[in-house]
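**Q** below are the sequence and a predicted model for it; my questions follow.
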Amino acid sequence: MKTLLSDAASPTGEHEIAATEATGEILSIRGGRPLRGRVDVKGAKNLATKAMVAALLGESASILRDVPDISDVKVVRSLLEAHGVRVDDGDEPGTLHLDPRDAVSAHMEEIDAHAGASRIPILFCGPLLHLLGQAFIPDLGGCRIGDRPINFHLDALRNFGAVVEKLPSGIRLSAPDGLHGANIELPYPSVGATEQVLLTAVRARGVTELRNAAIEPEIMDLIAVLQKMGAIISYEPNRVILIEGVPSLSGYDHRCIFDRNEAASWACAALATDGDIFVSGARQQEMLTFLNVFRKAGGSFDIGEDGIRFRRGDALRPVMVETDVHPGFMTDWQQPLIVALTQAQGRSVVHETVYENRLGFTAALNKMGADIQVHAQGLDMPGRRVPRRALEQAAVINGPTPLHGADVVVPDLRGGYSYVIAALAAEGESTVRNVGIIRRGYEKFFAKLDAVGADFRVVG
């Protein structure tokens, strides 16, 4: 029997947290100058945290390299340590040694305390059910960019044979008879659902067939991690993944794929400020779709063996963009791009088809002088290629419009970075509050701003 899992509102699998610890972090930014310099991009947030969870599946220690020093990694590290996993820093910067051989069940209160508002504990369930026979999920948080229900995760786990018990403090799962293979089809190619199935199926008895799976580069890198551990995973055409369960897995030694979201963010900063930024570690293949749009919008880039140089070419031109799952244009790329498009000559349209409510950040850009109209039901326009969805929105950006300084509050990770870009492109001084959220996905953020010549100071 084929099981359909509903995940229309949670396709990216980005297990985001609210930066409650950093709400007092405030930047004063003086804009109006091009950003020029070099930034080094390390491993992807959306792979590193999942690979850390995968280490729970091994019967020996794992080594993960190029791990970014960001708050999401710290959350996962503390959760692993709460379960008895030994996590040590390696001699090479950005290297973690993860030893799960003394893993134990953690108390609910301890999981809740370490997780905070993180959504990552949901991905611990499959590995913990294999390892310990039980798991606990506290109430989950996340950035306010749309509903992100966990029902599809629970449905998948039930399909593997897990027993789900809802408690006032969260959800307890058990697997009294172990986990078995399943036949699952996703109605949407969800990254989160695909990760859940992969992390659960690799040690389940029998074969799991996952249809309409996500195929993002980070998913492929996670599959590479699991294969190094001894998993048997094959990918077939039309988004079908087959996983043959194995009785045991070993540790891995793996270097994370680069963070293409951070690379695109710095590229958009160069475009918006008429700057010139070399992003070390960025690769062409994983950014193919972004690079096409970047060029259409008037950007120029040079691809080298060790990174990509981004700068503005001619005058910025308007573009029409539709976000989509890979290999489409990522939803995480549209927010920084919109800032640059405020300086394009003409009318640009960005169709957001992945998340509802992800264009709310544009209100602050309008406060800074942009001319952006958000259409809550999206727009039916000629030339569209991505299937329309009930939750979609569209932003119409009229430009060029000079930006000026303002007082803004960071709402979420990518929107927050976009506010910083806007402040750096604007004339005058801006105050950007709640900047700590940006540390969730951008390693050494202040140091990198300094490296490209940003004029800023921390005021709170």
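**A** Nice, I can see it.
**Q** from here on, contacts and neighbour counts on C-alpha atoms
**A** Fine.
**Q** so how far is the first residue of stretch 417-436 from its last?
**A** End-to-end distance for stretch 417-436: 11 Å, by C-alpha to C-alpha, to the nearest Å.
**Q** would you mark the buried spots in it?
**A** Using 16 or more other C-alpha atoms under 10 Å as the test for burial, stretch 417-436 gives 417-427, 429-436.
**Q** cool, stretch 233-240 as well?
**A** Within stretch 233-240, the residues scored as buried using 16+ other C-alpha under 10 Å are I233, V240.
**Q** could you pull out the helices for the stretch 101-250 of the chain?
**A** Listed in chain order, the helices found in the stretch 101-250 of the chain under DSSP state H, counting those that start in this stretch are 108-115, 125-132, 151-159, 191-201, 217-229.
**Q** single out the most deeply packed of those.
**A** Per-stretch averages of neighbours, counted by mean count of other C-alpha atoms under 10 Å, single out helix 191-201 among the helices of the stretch 101-250 of the chain, with a mean of 26.
**Q** determine the angle, from 0 to 180 degrees, between it and helix 125-132.
**A** Orientation check (axes from the mean of the first three to the mean of the last three C-alpha atoms, to 10 degrees): helix 191-201 against helix 125-132 gives 20 degrees.
**Q** from the contact counts, what lies against helix 191-201?
**A** Contacts defined by 3 or more C-alpha pairs under 8 Å, 6 or more residues apart in numbering; DSSP states H and E place helix 191-201 against helix 125-132, helix 151-159, strand 207-211, helix 217-229, strand 240-244.
**Q** run the last query once more with 7 Å
**A** The contact analysis (3 or more C-alpha pairs under 7 Å, 6 or more residues apart in numbering; DSSP states H and E) places helix 191-201 against helix 125-132, helix 151-159.
**Q** okay, one more to line up with it:
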Amino acid sequence: MTAVNPKADVLHVVGGKPLTGSIHVRGAKNFVSKAMVAALLAPGVSILKNVPEIRDVQVVSDLLRLHGVSVDVEPEEGVVTIDATHVELADVADVDTLSGSSRIPILFSGPLLHRLGEAFIPALGGCKIGSRPIDFHLETLRKLGAKVDKEHEAGIHITAPDGLHGAKIHLPYPSVGATEQTLLAAVLAEGKTELSGAATEPEIMDLVAVLQKMGAQISVDVDRTIRIEGVKSLQGYRHTSLPDRIEAASWASAALATHGDIFVRGAHQPDMMTYLNVFRKIGGEFDVRDDGIRFWHPGGDLKPVAIETDVHPGFMTDWQQPLVVAMTQAKGLSIVHETVYENRFGFTKPLVQMGATIQLYRECLGSLPCRFQQRNFEHSAVIFGPTPLTGQDIDVPDLRGGFSHLIAALAASGPSEVHGISLIDRGYEDFRDKLVALGADID
């Protein structure tokens, strides 16, 4: 990975201008990287289309190459070609150089166990938004017959001396990562696997579609139970990624916060219906077209809303941070109850410094059953508005929080310096060029 130039990692923003124009959103960050890992399961060529040029794609490409896989990325066309005919165990030191860059390496476990009989997983990184334990992943692998050595000084060594075998697995919480782990590990396991309490996000269903194209036998029931009947071999796939519903909603929130008008080409209504309902309640307008969705602020006062994040089909946790910026401009009291990540409201401190009125609470300010009840986490927020925002120096804390700070800087009066913007490259393709296209005053 190329080191980030500190000077290039700062964005100078002069806010107060509505964002207007058209931008294009390509494939979902939370799907594309997993589909690339799935290519490891088959000795052959897989082709993935509608791939965004983001940091996570670079990380997975590098990890695959370390394991002897050929990866050809055509960023302008949005096509990635993966030839996993030859797979080899990567050098521990080489894998460790990517430690902390991504949480994707844990998903290499199942495919590598099937292809090589062992896998090495380095220490894992990702955004600091709350507990994201890999215990679910490791327990799933153990139930399928893997042996996990967590005492390895450089990471985790996993073996499957007798191969993987089907099992009954229950997730106490519908974890997206653990569901993906089960799918990738069980499709070639001997016998049948039943996964109850599974996540069913659109990105999960697109991964199921990819695996089915490869020859997997997978059924998904309405009660969050996924049944996988192991097959002896898989083949390469050709697939076009679903669009990124998180990026689309982020730009929609930017239109709302800046009194703008943005056409998001590629935005897909069925995957965003819960967000669209809230967007309309707060006072935003949208128009669904064949090739995307137009989002705009119609003028007048925005209305306060109360939302609770939840697993699909609930209000997505990654949608709430950008929308909170727009909530600071709504007339009245808005409430957000975060039930997915316990530390997601750390991003609000810079918003308060910019002039927002936001109070955090440890209590559950909502009706949903919450894992964080009576625990020492500030996981509810009350936002009072409208409050004018003033430009400030801001340090990007995480991917979604960072984009939210960028929206706040664009909505604020005066200049802001946003530091650490390279983190936003993990999930927002060409966001600087898109901001320029929308008329933002950035340098």
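**A** Cool, got the structure. Just so we're clear, the structure is a prediction, and the values are computed from it rather than from any experiment.
**Q** what's the TM-score here?
**A** Here the TM-score for the pair of chains, by TM-score structural alignment, normalised by the length of the second structure, is 0.96; 436 aligned residues with a C-alpha RMSD of 1.5 Å.
**Q** out of the helices and strands packed on helix 191-201 of the first structure, nearest to G313 of the first structure?
**A** Judged by C-alpha to C-alpha, the one of those that comes nearest to G313 of the first structure is helix 151-159, at 44.5 Å.
**Q** hang on, the earlier thing: looking at the helices and strands packed on helix 191-201 of the first structure, which is closest to G32 of the first structure?
**A** Closest to G32 of the first structure of these, according to C-alpha to C-alpha: helix 151-159, at 45.8 Å.
**Q** can I get the helices and strands packed on helix 191-201 of the first structure in TSV including distance to R203 of the first structure?
**A** Below are those laid out as TSV (distance: least, C-alpha to C-alpha, whole Å):
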stretch	distance to R203 of the first structure
helix 125-132	7
helix 151-159	13
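**Q** for G68 of the second structure, which three-state class applies?
**A** Here G68 of the second structure is recorded as coil under DSSP: H, G, I helix; E, B strand; the rest coil.
**Q** chain neighbours aside, what residue packs nearest to it?
**A** V87 (5.0 Å; C-alpha to C-alpha, 6 or more residues apart in numbering).
**Q** again with V396 of the second structure
**A** Of all residues not flanking V396 of the second structure in the chain, G402 sits nearest, at 4.5 Å (C-alpha to C-alpha, 6+ apart).
**Q** quick one: map the one you found onto the first structure.
**A** Aligned by TM-score structural alignment, G402 of the second structure pairs with G416 of the first structure.
**Q** I figured that match was touching V410, is that so?
**A** Yes - with contact defined as C-alpha atoms under 7 Å, G416 of the first structure reaches V410; the gap is 4.5 Å.
**Q** excluding its backbone neighbours, what's nearest the residue of the first structure most remote from its centre?
**A** Each residue of the first structure has a distance to the centre, and by C-alpha atoms, centre = their mean the biggest one is for D177: 34.1 Å. Counting by C-alpha to C-alpha, 6+ apart, G161 is the residue found nearest to D177 of the first structure once chain neighbours are left out, at 7.6 Å.
**Q** what sits up against whichever strand or helix holds V352 of the second structure?
**A** Here V352 of the second structure, judged by DSSP states H and E, is contained in helix 348-353. The contact list for helix 348-353 of the second structure (C-alpha atoms under 7 Å, 6 or more residues apart in numbering) reads I358, I394.
**Q** now it, how far from the chain's geometric center?
**A** In this view, helix 348-353 of the second structure has its centroid 23 Å away from the chain centroid, taken as C-alpha atoms, centre = their mean, to the nearest Å.
**Q** for stretch 68-79 of the first structure, same thing?
**A** Relative to the centre of its chain, stretch 68-79 of the first structure is centred 14 Å away, using C-alpha atoms, centre = their mean.
**Q** matching residues in the second structure for it?
**A** Under TM-score structural alignment, stretch 68-79 of the first structure corresponds to residues 52-63 of the second structure.
**Q** show me which positions of the matching stretch end up buried.
**A** Across stretch 52-63 of the second structure, burial judged by 16+ other C-alpha under 10 Å covers P52, E53, I54, R55, D56, V57, V59, V60, S61, D62, L63.
**Q** burial count for A204 of the first structure?
**A** Neighbour count of A204 of the first structure, defined by other C-alpha atoms under 10 Å: 24.
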